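# structure of the sequence below:
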Amino acid sequence: MRNWYKKLLIGWIAGCLVLACSDSKNEPEEPVTPPKEEEKVSLEKFDDIKVYPGNQRIKVEYKYSDSRAKQCEVTWTAGSEKKSAVVAMTVSQAEKSNEFYIDNIEEGTLTFSFVAYSEDKKMNSPKWIGSPVNVYGNKYISGLKNPAITNVEWNPTNYILNFSWSDNYKDVVRYILKYTNVNGEQKEVTSESDKAGTVTLQEFPENGKLEITTVYLPNGAIDEVKAAPTQITVNTSGEVPWELKAEMQAAASLIGWQAVDTYMKKYNFEYTEHPNNGGGKDHNDDTHIEVVEDKGLGQWVFKFNSHASGDANGNIIILDGDRGKIEDRMRNEMKSRTGDGKYHMNGNWEEWQRIEWKFKIPKGFRPTKSFTHIHQLKAQEGNNGSPLITITPRASDTNGKNSRVQVIHNGDNKDTNKGTIIDNLPLSDFEDEWIQVTSEIYYTHNGSYYIKMVRISDGKVLVEKKFTDIDMWRKGATNIRNKFGIYRSYGGKLEEDFNGKFPTSGIKDESLYLADFKIYEKNTNPNPQPHD
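The predicted structure follows:
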């Protein structure tokens, strides 16, 4: 009986435990809730975006209605480099567009993308990708031109000058004209672009100087840009007729190169650049010029012969050189003379020259891939390296494939070179045919060049083109002389490229016939001097 209270205590504790477990099972369990993901909220898309190109910048007009957006990221690719800019933005009011600018953008055709962001950049709009635009800059500006003037009328009583523009260049908006009037006052006149319009200047002096600056605005662009100013002397006398300065035909009595040279000098031409005049160091034991009778023209003409032949083993049999040097080219040319009393034979600063002559290329004439010039306009002084203009037969391989006639231009520097300005005149149109050539040149850095070639037998015009605002001068020159004949490359250096063997460029014996030289001038420079 002594342990009854112990048994009672143990029973009571066990009952409490059973009751506690029973109560726990009957209580509902709280569900386990996973952590909430942060809701991703996007901004509204742009209603509209327009991009306008400028001078190394863009203007952006946009419409946007979501007030949560505070900034816009603009991205584009320049070359291989991805670039971006962030700008502030606001909500558009009603239908009005907002705008911003981005500066210091590279010149080129670029595509811009736009994304709007909230201030903390946790929300963004869908990307808007625009259409490509042409951002312009220094390269575009350097190619802008000022037109020449034409239809000049000047009244010597009231000093009113009227003229029109020779060209209507694309995207021109106006011209800025500066001159000193008859009272010595500096004048500036703005003339709006008008294709059919006539420009009038008041109190313009006789043969006064006029500075022209053309203002351009590319289509759809925001920034006007200007061509570099050009200054011209206006010939207020109106259209001046061409004045014949020299003419020459071949004579039947001429035998030997010395006789030809003496004869040509009477007409202020000369025949001095050929192998027979190479000081005994050239191929001087053959005939390089003849006078022959041409039945087609019914007169005597000059025949220029150029020699190149080798044997089956590649050894040189005959190879003409260049004034005593047999290195990489051969020359057989006549040219206009220079010096006192002979300026009328050549182009001088700010004067016009017209050159007429005839040539015939025999059938089978094979030009090479390198140069074969039959006519050159070349500075005598100053920057007198490469010729200004050449007429150049050329082929695409050593067998004469794609033989054609080109006209090539080289300006005073690489920035004004136009290169091949006429190409792909089939040589077959010229072979065994007399061609009448007429060229007209205005000798300035912003000059003009016109050429026309007519096949005499049927009157077919093989080419007729005029080039304006073309660099037709050389720094430091006084005379631009004219040259005719055969001047061609071996296609490489004889010793270095051909190991002293006959050139493998395809050159061979060739001939060229020339006749009827005439030189005209107008607006003659009365006192030619070296000019930059």
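
# hey, let's count contacts and neighbours off CA atoms from now on
Noted.

# quick one: Lys178 and Glu188 touch, right?
Yes: counting by C-alpha atoms under 8 Å, Glu188 is a contact partner of Lys178 at 4.5 Å.

# neighbour count: these two, which is higher?
More neighbours surround Lys178 than the other of Lys178 and Glu188, with 19 against 13 (other C-alpha atoms under 10 Å).

# residues touching that one, list them.
186-189, 210-212 (C-alpha atoms under 8 Å, 6 or more residues apart in numbering).

# switch those over to a markdown table; also include distance to Val51 and secondary structure.
Listed next are the contacts of Lys178 as a markdown table, based on distance: C-alpha to C-alpha, whole Å; DSSP: H, G, I helix; E, B strand; the rest coil:
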| residue | distance to Val51 | secondary structure |
| --- | --- | --- |
| Gln186 | 41 | strand |
| Lys187 | 38 | strand |
| Glu188 | 35 | strand |
| Val189 | 33 | strand |
| Leu210 | 38 | strand |
| Glu211 | 35 | strand |
| Ile212 | 32 | strand |
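
# same list (these) but as JSON lines, adding distance to Arg354.
Formatted as JSON lines, the contacts of Lys178 follow (distance: C-alpha to C-alpha, whole Å):
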{"residue": "Gln186", "distance to Arg354": "35"}
{"residue": "Lys187", "distance to Arg354": "35"}
{"residue": "Glu188", "distance to Arg354": "34"}
{"residue": "Val189", "distance to Arg354": "34"}
{"residue": "Leu210", "distance to Arg354": "25"}
{"residue": "Glu211", "distance to Arg354": "26"}
{"residue": "Ile212", "distance to Arg354": "26"}
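
# closest to Met264 among those?
Proximity of those to Met264 (C-alpha to C-alpha) peaks at Leu210, which lies at 40.8 Å.

# one more to put side by side:
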Amino acid sequence: MDKRLLLLILVCVLSCAKQQKEVVEEKSTPTEQAKANTDGTTLSANGTTDTYQLINSVFGGTGDVIEAPDCSHPGFGKHITQVFDNDLKRNVFAFLIHVTPDNDKCEDSDRQRNEIKTYDRSPENLKASKDERVLYRWKFKLDANFKPSSDFTHIHQLKPIDGDNQLPLITLTPRYRASGDVMQVIHTGETDATSQKYIVSVPLSDFKGQWVEVIERATFSFDGKYEIQINRISDGKVLVKQAFTKIEMWRKNCTSSRPKWGIYRRLLQADALRDETVWFNDFNITEY
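Below is the predicted model:
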């Protein structure tokens, strides 16, 4: 066979092989991307990036999602920091609140707040639309000597961004009880926004000084669904596992809802409270 013809055939074979490889790579890329999308969006401490910059780079979109009392307590500095946790062997977020002079978004009131959230300027996949299903996963730890208010100390909320948004739909609330402190999950519905239902109440002692992981699934509609499971990380004990159907998870004139995490408490009995730190990490939001 002519050498030139043989060389031409070899070039054609190599070219065809390259094209087939490119086709395979092009076909696999969407699958890989789809798999990545099922993991949602996660905010985790890294110990190197400025804390506020890190939080806003994931949740903030074009704005600021941090509601900290820094301007009421400038001598202290940032009220959300990153610290190394010896239990998890990694960096985590530390949310700090002081009985005084910290307040609510730098306004004097009977309450104080140090929270992060998603909101109207956050990426669309971090906000829940009507009839959308969202999975939330996150970790937190209360101090071993944590003191909750007898009124409220919310550490997590699912709340409408607009419309009838004065009260949250769901709150996770440690609460003082003379008979023994409890961890509550509270639901506030559309039909009677002044009526709160304590849909979960378990001993707070199981949480104190321990990292736990929270898994929530919510279907955001007037006839919605809500599931919550909380596992203690050290021994895997299931502290909460409840599922609710036909539960109101939407409000009038609302276009989207969002999560909030941090410390939001009332100071009516300030003498019974103390400066607190609540540790959080691995906030994940996944639409499914």
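
# out of the contacts of Lys178 of the first structure, which is most surrounded?
Within these, neighbour counts (other C-alpha under 10 Å) peak at Ile212, which reaches 22 neighbours.

# my guess is that one contacts Arg174. True?
No: Ile212 of the first structure is beyond contact range of Arg174, at 10.5 Å (criterion: C-alpha under 8 Å).

# mind checking the longest strand of the second structure?
The longest strand of the second structure (DSSP state E) is strand 276-287.

# how close does that strand sit to the first structure?
Superposing on the first structure and averaging over aligned pairs (mean C-alpha distance after the TM-score superposition for the first structure), strand 276-287 of the second structure comes out at 0.7 Å.

# quick one: contacts for the alignment partner in the first structure of Val214 of the second structure?
Alignment note (TM-score structural alignment): Val214 of the second structure maps to Val437 of the first structure. For Val437 of the first structure, the contact set (C-alpha under 8 Å, 6+ apart) comprises 355-359, 451-454.

# His79 of the second structure too?
Neighbouring residues of His79 of the second structure by C-alpha under 8 Å, 6+ apart: 68-70, 95-97, 114.

# of those, which is the nearest to Val23 of the second structure?
Among these, Phe95 lies closest to Val23 of the second structure (C-alpha to C-alpha), at 49.0 Å.

# residues near that closest one, how many?
Residues lying near Phe95 of the second structure (other C-alpha under 10 Å) number 22.

# all strands of the stretch 301-450 of the first structure, in order?
Assigned by DSSP state E, counting those that start in this stretch, the strands in the stretch 301-450 of the first structure fall at 308-310, 316-319, 329-336, 352-360, 372-379, 389-394, 404-409, 419-426, 434-442, 447-455.

# mind giving me the packing neighbours of the first one?
Where contact means 3 or more C-alpha pairs under 8 Å, 6 or more residues apart in numbering; DSSP states H and E, strand 308-310 of the first structure is packed against strand 316-319.

# what is the burial count for the equivalent of Arg137 of the second structure over in the first structure?
Under the alignment by TM-score structural alignment, Arg137 of the second structure pairs with Glu356 in the first structure. Residues near Glu356 of the first structure, counting by other C-alpha under 10 Å, number 18.

# quick one, what contacts Glu356 of the first structure?
Residues near Glu356 of the first structure by C-alpha under 8 Å, 6+ apart: 436-439, 516-519.

# how about the nearest residue to Tyr520 of the first structure once chain neighbours are set aside, secondary structure?
The shortest distance from Tyr520 of the first structure to any non-neighbouring residue, by C-alpha to C-alpha, 6 or more residues apart in numbering, is to Leu244 (4.3 Å). With DSSP: H, G, I helix; E, B strand; the rest coil as the basis, Leu244 of the first structure sits in strand.

# out of the contacts of His79 of the second structure, which are buried?
Using 16 or more other C-alpha atoms under 10 Å as the burial test, those include 68-70, 95-97, 114 as buried.

# before we move on, the earlier item: adding distance to Ser113 of the first structure, write the strands of the stretch 301-450 of the first structure out as a markdown table.
Below are those laid out as a markdown table (distance: least, C-alpha to C-alpha, whole Å):
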| stretch | distance to Ser113 of the first structure |
| --- | --- |
| strand 308-310 | 64 |
| strand 316-319 | 65 |
| strand 329-336 | 57 |
| strand 352-360 | 54 |
| strand 372-379 | 52 |
| strand 389-394 | 48 |
| strand 404-409 | 43 |
| strand 419-426 | 39 |
| strand 434-442 | 50 |
| strand 447-455 | 45 |
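
# among these, which is nearest Ile149 of the first structure?
Proximity to Ile149 of the first structure (C-alpha to C-alpha) singles out strand 447-455 among those, at 11.6 Å.
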